[in-house]
Structure formats: C-alpha cells, structure tokens
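Peer 1: dropping a prediction and its sequence here:
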Amino acid sequence: MRRTPAPPKLYFSFRSPYSWLTVRRLRQAVPDAFEALQWLPYWDPDERTSAALQARGAEFHYVQMSRAKHLYLLMDTKRLAEREGVSMAWPIDVDPHWELPHLGWLAARRAGRAEQFYDEVTAARWERGENICDPAVLATCADRAGLDPKTVVGAVDDEALRDEGTGCLERAYLDDVFGIPYLKWGVQRFWGLDRLDAFLRVWRPDATAPTEAVPVAAVPGPYDTDTTGGCG
C-alpha cells in the first residue's frame, strides 16, 4: 500500500520581504495554503532560544549578510513589489526582538487564528511600515485578528510556546534551511520567491502562480537601520 506523502513544509519569516511576497503569491495560487502546508516560523533567535537550540544539538544555519547585500535587498524588494503590483512601506527595525511576532504567531495558531494573525502582522509591517517587534503594535495586530493581546504579547514568557518555537528552529536545522522562504516536500527543496513556480509544478501541477500585475510605485521610505542580517 502506497503511503500518503506528508504535506509540504513552508518555512516563513515576518522579517523577510521575500517570504511575504512568496506567501502572497502562493495563497493566490493555492487558496487553502494554510490548511494544505505545514507552516513553520523562522527567525533570528535571541540568546535564550539559541541556548535552547544548542542544548538540542542544533544551531542556526543562516549567515549574516554584508551591508552591500543588505542594501541590494532593499532595492530588489521594492522592484519586486512594483512588478507584483503591490504597494509597500519599508519598515525600520531598531534592535528588534523577533521572538515577539513569531512566538506570537504560535500563540495565534494555538487559538485557531494563525491565518488572521499572519495577515494582520504582514499588513502592519509591509503595508504600513510598522515595527512589529513593538509590543503595542503586536497587541493591535492580535486584537484585529480576534485574539487576546496579552496572550500574544506574552508568548515570549510562555515556556510551552518557547519550547515549540525552539522545535521549529530545530526542524529548520535538520532540514538544512539556510534562507527564507524555504519550501520542502519529501526530498524536494525550493528556496526563494523565484522557485515558487517550480514548487507548484511538483506539488500541485494544476495550480499556477498568478501572472504579474500592472506595476505600481512602492511607497518610498528610508533605508532600514537594522543590522545587515535578516532572513533573505
């Protein structure tokens, strides 16, 4: 008897503009993407999460990028957004604590509101340029998604969610994830926005990503003052 293959894994990050654009196109091609794939958050871990990862014999594969590459990413993202017909505002990250939105998403998933919270956080970050690592901004996202803001913002102090988050990053380590977005189905692996069509051809040949929209101008903004890392 042939065994039914496990659903594909989608590693995403609220930090990465490429993750945002890829997920946007994926959901247009596959409306039930939140149910059809295993969603796994991926982020730059803080000291506490890094120690927990190390205790499991895992590490963080991502290598910090140079400033030159970081500045290129800014320009490339605006170009891609224009090509997709998407208006965006580049957010400014100052000493971000990425556990806040990503563990908050795990709390939202626990409450059955993962998709709604995802939409609110990405809209805040990429459409309005807000700091999603600000507890007040995150609380507003939670409230708009029909969640208890205190539960979402307090996810960083929830031991069970901390452990679940560490588990997500451990799986990323075992799956050799080195950048975001990253799709894995069986032995097949696809990294980046430009590999989405290839993934769909393998996984769901009847589903195709939408054609590019008529370009619109991205909302101009200052360069990001965050470190030259991130999930590209």
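Peer 2: That came through, no problem.
Peer 1: please make it C-alpha for all contacts and neighbour counts, starting now.
Peer 2: Fine.
Peer 1: can you pull the contacts of residue 137?
Peer 2: Going by C-alpha atoms under 8 Å, 6 or more residues apart in numbering, residue 137 touches 124, 130-131.
Peer 1: ok, now how distant is residue 33 from residue 143?
Peer 2: According to C-alpha to C-alpha, to the nearest Å, residue 33 stands 23 Å off from residue 143.
Peer 1: where do the strands sit along the protein?
Peer 2: Along the chain, counting by DSSP state E, strands occupy 9-12, 38-41, 182-185, 188-191.
Peer 1: longest helix in this protein, please.
Peer 2: helix 67-84 (DSSP state H).
Peer 1: what's the burial count for residue 14?
Peer 2: Residue 14 is flanked by 23 other residues according to other C-alpha atoms under 10 Å.
Peer 1: got another, please set it beside the one above:
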Amino acid sequence: MTVKIQVFSDFVCPFCFIGEEPLRQAVEGKDVEVEFMPFELRPYPMEGMSPKSDYIQQAYKQSVQPLAQRFGVEMELPMDLDPVPHTHLAHQGYQFAMEHGQGQAYVDAVFKAYWQEGQNIGDVAILTGIVRELGLNEAAFQDAITGGTYVQDHKEALDLARNAEIQAVPTFIIGNQKLQGLHSKESIEQVIADQANDGMMNGASCGPEGC
C-alpha cells in the first residue's frame, strides 16, 4: 500500500530545511508518495523578522545549530538578507515546477539557495535562476510569476494548510497521522510502517453481507 505523506513547510524555516534530511532517509526504498505543501510563516505584507534580532540569534545558536549538526545538515543563517524575505513568490514558483515535473527538485534547490548560499528567494531573478538550472523554461516562469498565474493556486494551498489546522512547520501528515516539528528518521519510519500496516489490515474486503 502506498503511504501518502504531506509535508507542510516554509522555505525560510530552519527546522523545515533540517527536516528534509531525515525525511529523505526515511522514505528511501519505500512505497510512499511525498507532497510538499506550502505554508507561510509571515505572509506578505506582514513584515519579515530581522536575522540580526536577539531572538533569532539566540534561537539559531541554541536550537538550530545543534539540530543541524545532529542531523548532518550544513547551513548558515543568511545575515545579509534583512529582513527575512517573504516566500509567496517562491511558493508560487513551486506550483510552476510541480506542473513541469520538477516539484521536489525545485524545493530542494530553493532551500539550498537560501540556507546554504544566502540568496534572496523573494527575488524573481533568483527564482528564475533556480528554474534555469532545473532545465525549465525561464521565460515562461517569469511570465507566470509576474503575471500572477499561480496566485490562486497558492491561496488554495494555504487554505488547505488552514483547514488541516497546521499551526507550525514542519508538520508531516503521514497517512492519517500528524507529526508536528522535527523528527528523526526512525520516528518517521515507524509511522510509515504503522500506516502501511493499517492500510493492509483495513483494505477492501467482502463479507457475508456483501462487499
């Protein structure tokens, strides 16, 4: 039985970036279907936070760095991007990439651009460069983003998160079980196994009264 996994995530969330690694390890070789689900921590026009603020500096040193080391993820807080960029355009770009069969590759590239290369993922030019590297049509991408082609799709994606009562990211919905926050490879694997077994036990069947 294929286990469906929805990953609610925002590109500027450090724990979302770190969480990609244990998830990747957990699903390797398994019958799963992983879908990235957009979420915005601070939707436009809400002002982004400053990476130089005491709050973010303290959180990064005390929480993010230790967890990044634990999970073997290389990352740097983009200090020059102040305030933290909005991500609505990056999420709209995901819709474009997904339509062209490069959804997960785009997600990986945007995370890398922000957390490892310090690039402004709120800039259409940066996003266009990412699309170019994926071998997609950059002119079509620019037209779609500047023309608002995916504004409604992104709104509907955020509505899905709201309806699923997602209040923090990352949040993983594995089958019918919700996991909020960063989890180990082993924890994710266990939930996948449980959900696969539930599906086998509760699959379609027939009884004396019919099917």
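Peer 2: Received, thanks. The structure presented is a predicted model; accordingly, all values stated were derived computationally and were not measured.
Peer 1: quick one on the thing from earlier: any of the contacts of residue 137 of structure 1 buried? List them.
Peer 2: The neighbour-count test (16 or more other C-alpha atoms under 10 Å) marks 124, 130-131 as buried among those.
Peer 1: which residues in structure 2 does stretch 17-29 of structure 1 align to?
Peer 2: Using TM-score structural alignment, stretch 17-29 of structure 1 lines up with residues 14-26 of structure 2.
Peer 1: quick one: that stretch to structure 1 mean distance?
Peer 2: Aligned to structure 1 and superposed, stretch 14-26 of structure 2 gives a mean residue distance of 1.1 Å (mean C-alpha distance after the TM-score superposition for structure 1).
Peer 1: how far is that stretch from where the chain is centred?
Peer 2: Mean-position distance between stretch 14-26 of structure 2 and its chain equals 9 Å (C-alpha atoms, centre = their mean, to the nearest Å).
Peer 1: ok, now which ones touch the counterpart of residue 102 of structure 2 in structure 1?
Peer 2: Aligned by TM-score structural alignment, residue 102 of structure 2 pairs with residue 113 of structure 1. Residues near residue 113 of structure 1 by C-alpha under 8 Å, 6+ apart: 145-147.
Peer 1: filter those residues by whether they're kept in structure 2.
Peer 2: Checked against structure 2 using both residues aligned by TM-score structural alignment, their matches' C-alpha atoms under 8 Å, the contacts of residue 113 of structure 1 keep these contacts: residue 145.
Peer 1: identify each buried residue in the longest helix of structure 1, please.
Peer 2: Neighbour-count burial for helix 67-84 of structure 1, counted by 16+ other C-alpha under 10 Å, picks out 70, 73, 77-84.
Peer 1: residue 193 of structure 1: which of those is nearest?
Peer 2: Nearest to residue 193 of structure 1 out of the buried residues of helix 67-84 of structure 1 is residue 80 (C-alpha to C-alpha; 9.8 Å).
Peer 1: just give me the match in structure 2 for that closest one.
Peer 2: So residue 80 of structure 1 corresponds to residue 67, using TM-score structural alignment.
Peer 1: quick one: contacts for that match?
Peer 2: By C-alpha under 8 Å, 6+ apart, residue 67 of structure 2 lies in contact with residue 18.
Peer 1: again, 10 Å this time
Peer 2: Neighbour list for residue 67 of structure 2: 14-15, 18-19, 60-61, 73, 182 [criterion: C-alpha atoms under 10 Å, 6 or more residues apart in numbering].
Peer 1: filter those residues down to the buried ones.
Peer 2: Neighbour-count burial (16+ other C-alpha under 10 Å) is assigned, among the contacts of residue 67 of structure 2, to 14-15, 18-19, 60, 73, 182.
Peer 1: distance to residue 205 of structure 1 added to the buried ones among the contacts of residue 137 of structure 1, as CSV?
Peer 2: Output for these, formatted as CSV (distance: C-alpha to C-alpha, whole Å):
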residue, distance to residue 205 of structure 1
124, 33
130, 37
131, 38
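Peer 1: quick check: residue 186 of structure 1 touching residue 4?
Peer 2: No - Residue 186 of structure 1 is beyond contact range of residue 4, at 11.2 Å (criterion: C-alpha atoms under 10 Å).
Peer 1: skipping adjacent residues, who's closest to residue 5 of structure 1 in space?
Peer 2: residue 186 (7.5 Å; C-alpha to C-alpha, 6 or more residues apart in numbering).
Peer 1: quick one: that neighbour from residue 7 of structure 1, how far?
Peer 2: 9 Å.
Peer 1: pick out whichever of these two has more residues nearby.
Peer 2: Ranked by neighbour count (other C-alpha under 10 Å), residue 186 of structure 1 and residue 7 place residue 7 first, with 15 against 10.
Peer 1: now which residue in structure 2 aligns to the more buried one?
Peer 2: Correspondence of residue 7 of structure 1 to structure 2, assessed by TM-score structural alignment: residue 4.
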